[in-house]
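Asks: no letters, just coordinates:
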């Protein structure tokens, strides 16, 4: 069942989404070689609690951590651990919050130090494809238009668009209808109506699209061991232009100020 939001509910959801953005900005300030992903989890949890919210992911279907940290070939659902980040790693940090009864849920991929031009292009293309998809999230378009736009943008670069995992509706539950694939055909799928809120989240592999579930029952990795990149925004369908409820600006600002992070693909 599709749950369309009132304008007042959309405003409440934006508060949750922006708290996720602010949490990711705090993460961007402290990421560096030598920090463990468990330390990042601790900082994010404390920041969320200090801002009057709770982490969406903790104990969700038994997930044992507060945020998701997916490094290199991990597509999504990576466990924070004692792993120390090193120069050349890429890490997707996925954060969820519950505030005022509504979820915010989005993700950002960071580059630590120097990486190959190929990885820089993968990060750049995946991030750009998110906004290409968001442009299609307007009244009168169809769900397949979003997926087609993301798929086409990435496959032109030869990248693998993950099929096994998709975006989703968002609201009082973290995963609501509809599912929002990053692949599809133009003009197919449900008609988009105003105030449908979705998490749009391209998950793109440098190699093939295939993935597998690791032994922990959560971590999803690329089947060929290639790097994977994940970006995600919370988006509300509107007439003419989608409303992005989350905000990358504070994350990018913190990222640029952190000498340990590589933002050269912005140029």
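Replies: Happy to help now that I have it. Computed from a predicted structure; not experimentally measured. Numbering: from 1, shown residues only.
Asks: from here on, contacts and neighbour counts on C-alpha atoms
Replies: Fine.
Asks: tell me where the stretch 51-200 of the chain has helices.
Replies: 117-134, 143-155 (DSSP state H, counting those that start in this stretch).
Asks: need the residues that contact the longest helix seen in the chain.
Replies: Determined from DSSP state H, the single longest helix within the chain is helix 7-30. For helix 7-30, the external contacting residues (CA atoms under 8 Å, 6 or more residues apart in numbering) are 40, 43-44, 47-48, 51, 93, 95-100, 102-108, 110, 171, 195, 197, 234, 236, 245-248, 250-255, 257-258.
Asks: take the one below as the second:
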């Protein structure tokens, strides 16, 4: 069931989304060579606690996972691109880090992700991140009232294909509201004019992610969570929670 949110409920989600944005900003500020992703998780945890928010990630266990997630952020490094479990491995110069964060405040959730390079960047990694962010912007721009979910997926996939990047459609965006994952599934590919018609009150998380090259095959790490490319190519991930309004999409996970 796809639930339409009222304007007041969207504002409550905006408050949760602002906390997500604050946590991601704090993590990005402190991420550096020698810092561990577990230390970054502690920083995000402090931001959430100071705001009176909880994490929809911590303790979450979907069907593919062998154990509950332990952390308030996903920290996926290099060939890892989604669901990375925070650990005690220090970040190295040139690592490509993908950070995904969620927050729940007074019963309403927000979810967003960002990718960036630790220390000295590779040009190809910066291009990958920029392309992923362009795909996110295109998906958001396509999320107009009266448009369809296929329009969002088509806009995202068009940019990825033009850059020769790969992804896997098993994982994509989702509805969000009282829980982190609600209907509908928001795929990163689609046919224009097909799928659910978007209406004011729909709130969704749009999240393109890509790997260098055309790979679409992934493996799950030994930690039972981290999704990696099967051939070791690096990945990037970008996400925002947006609300469909009568005047167009509004990003809720921003400062």
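Replies: Good, I have the coordinates. Just so it is clear, the structure is predicted and the values come from calculations on it, not from any experiment.
Asks: overlay them and tell me the TM-score.
Replies: Here the TM-score for the pair of chains, by TM-score structural alignment, normalised by the length of structure 2, is 0.95; 248 aligned residues with a CA RMSD of 1.1 Å.
Asks: follow-up on the earlier one: nearest to residue 222 of structure 1, of the helices of the stretch 51-200 of structure 1?
Replies: helix 117-134 (14.4 Å; CA to CA).
Asks: quick one, that closest one and helix 143-155 angle?
Replies: 160 degrees (axes from the mean of the first three to the mean of the last three CA atoms, to 10 degrees).
Asks: what's the match for residue 163 of structure 2 in structure 1?
Replies: By TM-score structural alignment, residue 163 of structure 2 lines up with residue 157 in structure 1.
Asks: now that match: how far from residue 22 of structure 1?
Replies: 31 Å (CA to CA, to the nearest Å).
Asks: and what of residue 238 of structure 1?
Replies: For residue 238 of structure 1, the distance to residue 22 of structure 1 (CA to CA) stands at 24 Å.
Asks: what does residue 216 of structure 1 give?
Replies: 29 Å.
Asks: same question for residue 131 of structure 1.
Replies: 20 Å.
Asks: mind listing what the residue lying closest to residue 244 of structure 1 once chain neighbours are set aside touches?
Replies: Computed as CA to CA, 6 or more residues apart in numbering, the closest residue to residue 244 of structure 1 that is not its neighbour in sequence is residue 235, at 4.5 Å. Residues in contact with residue 235 of structure 1 (CA under 8 Å, 6+ apart) are 134, 137, 197, 198, 199, 200, 242, 243, 244, 245, 246.
Asks: which of these still touch in structure 2?
Replies: Compared against structure 2 with both residues aligned by TM-score structural alignment, their matches' CA atoms under 8 Å, the contacts of residue 235 of structure 1 retain 134, 197, 198, 199, 200, 242, 243, 244, 245, 246.
Asks: thought the fifth one was touching residue 179?
Replies: No - here residue 200 of structure 1 does not reach residue 179: they are 9.5 Å apart, not a contact under CA atoms under 8 Å.
Asks: what is in contact with those two at once?
Replies: With CA under 8 Å, 6+ apart as the test, residue 200 of structure 1 and residue 179 both reach 167, 168.
Asks: which one of those two has more residues nearby?
Replies: residue 200 (31 against 16; other CA atoms under 10 Å).
Asks: any idea how far whatever residue of structure 2 lines up with the more buried one is from residue 177 of structure 2?
Replies: In structure 2, residue 200 of structure 1 lines up with residue 206, judged by TM-score structural alignment. Distance of residue 206 of structure 2 to residue 177 of structure 2, given as CA to CA: 14 Å.
Asks: so stretch 126-145 of structure 2 matches what in structure 1?
Replies: Aligned by TM-score structural alignment, stretch 126-145 of structure 2 corresponds to residues 120-139 of structure 1.
Asks: also stretch 30-50 of structure 2?
Replies: Mapping stretch 30-50 of structure 2 onto structure 1 (TM-score structural alignment) gives residues 30-50.
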